[in-house]
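1. just coords:
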């Protein structure tokens, strides 16, 4: 049996590396590493970890909603930050998105050297499972 595969294009200037913003296969939704950037590749909220994280959570929410899920379906996030000392600012935005849940997603924060652009401070990936398990 073949599961239905649907997705959302990234619509970013660097999408020529063949990736999707999010892909749904059956009841699984995977959201690609998401940064605080606009459709033309412009960096949103440069220098502000908290606002970048909020923007990212909003993009992730829209992506999952578009594929028939919700933030309540998120079971895992991975948060990559270029300055681990700012993890609390990123964590505050993460809490705003997921803190309402009885069991928030499993999550990990990683300190990394850099992202695709020097003004990008954070990137978040998400995994959601839609429907009853």
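-> Perfect, thanks for sending it. In this text the structure is predicted, and so the values were computed from the model without any measurement.

2. only C-alpha atoms from now on, for both contacts and neighbour counts.
-> Will do.

3. could you pull out the strands for this structure?
-> Secondary structure of the chain (DSSP state E): strands located at 5-9, 20-25, 28-34, 74-81, 106-111, 122-129.

4. save those strands as a markdown table, and put in distance to residue 66 too.
-> Output for the strands of the chain, formatted as a markdown table (distance: least, CA to CA, whole Å):
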| stretch | distance to residue 66 |
| --- | --- |
| strand 5-9 | 8 |
| strand 20-25 | 9 |
| strand 28-34 | 11 |
| strand 74-81 | 14 |
| strand 106-111 | 22 |
| strand 122-129 | 13 |
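
5. let's bring in a second one:
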């Protein structure tokens, strides 16, 4: 279902992601998640990139589970940060959810603003049978 693509002819990944993933099956496109607590509707970890990233990953995991998927099914993520110096702290949390050898492909970009003025938003694509 998921095959890691690697080549020495392109730069090696500098984090928990791979250069490319070949995938077969049914595609699931997860909307970007921010650090909203689903029960209260309040932002978790105001001003704290670590707490916000943990909540984002919790929210993504809930949507994956509802689709019958796990982190192993994720083939691509996009991370949006309002301040690129938060990359290392976000990446430390993000890395806890993926095996580095089979991690999905990933893009990370800085944006001027995110909904509700959060620090991070992450979206992903997963494949299931």
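-> That came through fine. In this text, all values refer to a predicted model and were calculated from it rather than measured experimentally.

6. TM between them?
-> Superposed pair, TM-score by TM-score structural alignment, normalised by the length of the second structure: 0.75. Supporting alignment: 104 aligned residues with a CA RMSD of 1.4 Å.

7. hmm, back to that, please identify the deepest-packed of the strands of the first structure.
-> strand 122-129 (a mean of 23; mean count of other CA atoms under 10 Å).

8. what is that strand packed up against?
-> strand 28-34, helix 49-66, strand 74-81 (3 or more CA pairs under 8 Å, 6 or more residues apart in numbering; DSSP states H and E).

9. quick check: that strand compared with the second structure, mean distance?
-> Comparison of strand 122-129 of the first structure with the second structure after fitting gives an average deviation of 0.3 Å (mean CA distance after the TM-score superposition for the first structure).

10. quick one: the residues in the second structure that that strand pairs up with.
-> Per the alignment by TM-score structural alignment, strand 122-129 of the first structure matches residues 120-127 in the second structure.

11. just how off-centre is that stretch within its chain?
-> 5 Å (CA atoms, centre = their mean, to the nearest Å).

12. what do you get for stretch 68-81 of the first structure?
-> 7 Å.

13. end-to-end on that stretch?
-> End-to-end distance for stretch 68-81 of the first structure, by CA to CA, to the nearest Å: 29 Å.

14. how many neighbouring residues does residue 22 of the second structure have?
-> Residue 22 of the second structure is flanked by 12 other residues according to other CA atoms under 10 Å.

15. buried residues in stretch 50-58 of the first structure, which are they?
-> Across stretch 50-58 of the first structure, burial judged by 16 or more other CA atoms under 10 Å covers 50, 51, 52, 53, 54, 55, 56, 57.

16. identify the residues contacting it?
-> 34-36, 44-46, 89-90, 92-94, 97, 121-124 (CA atoms under 8 Å, 6 or more residues apart in numbering).

17. quick check, nearest of those to residue 73 of the first structure?
-> residue 97 (12.0 Å; CA to CA).

18. neighbours of that closest one, how many?
-> 19.

19. since that was my last question, I'll sign off now.
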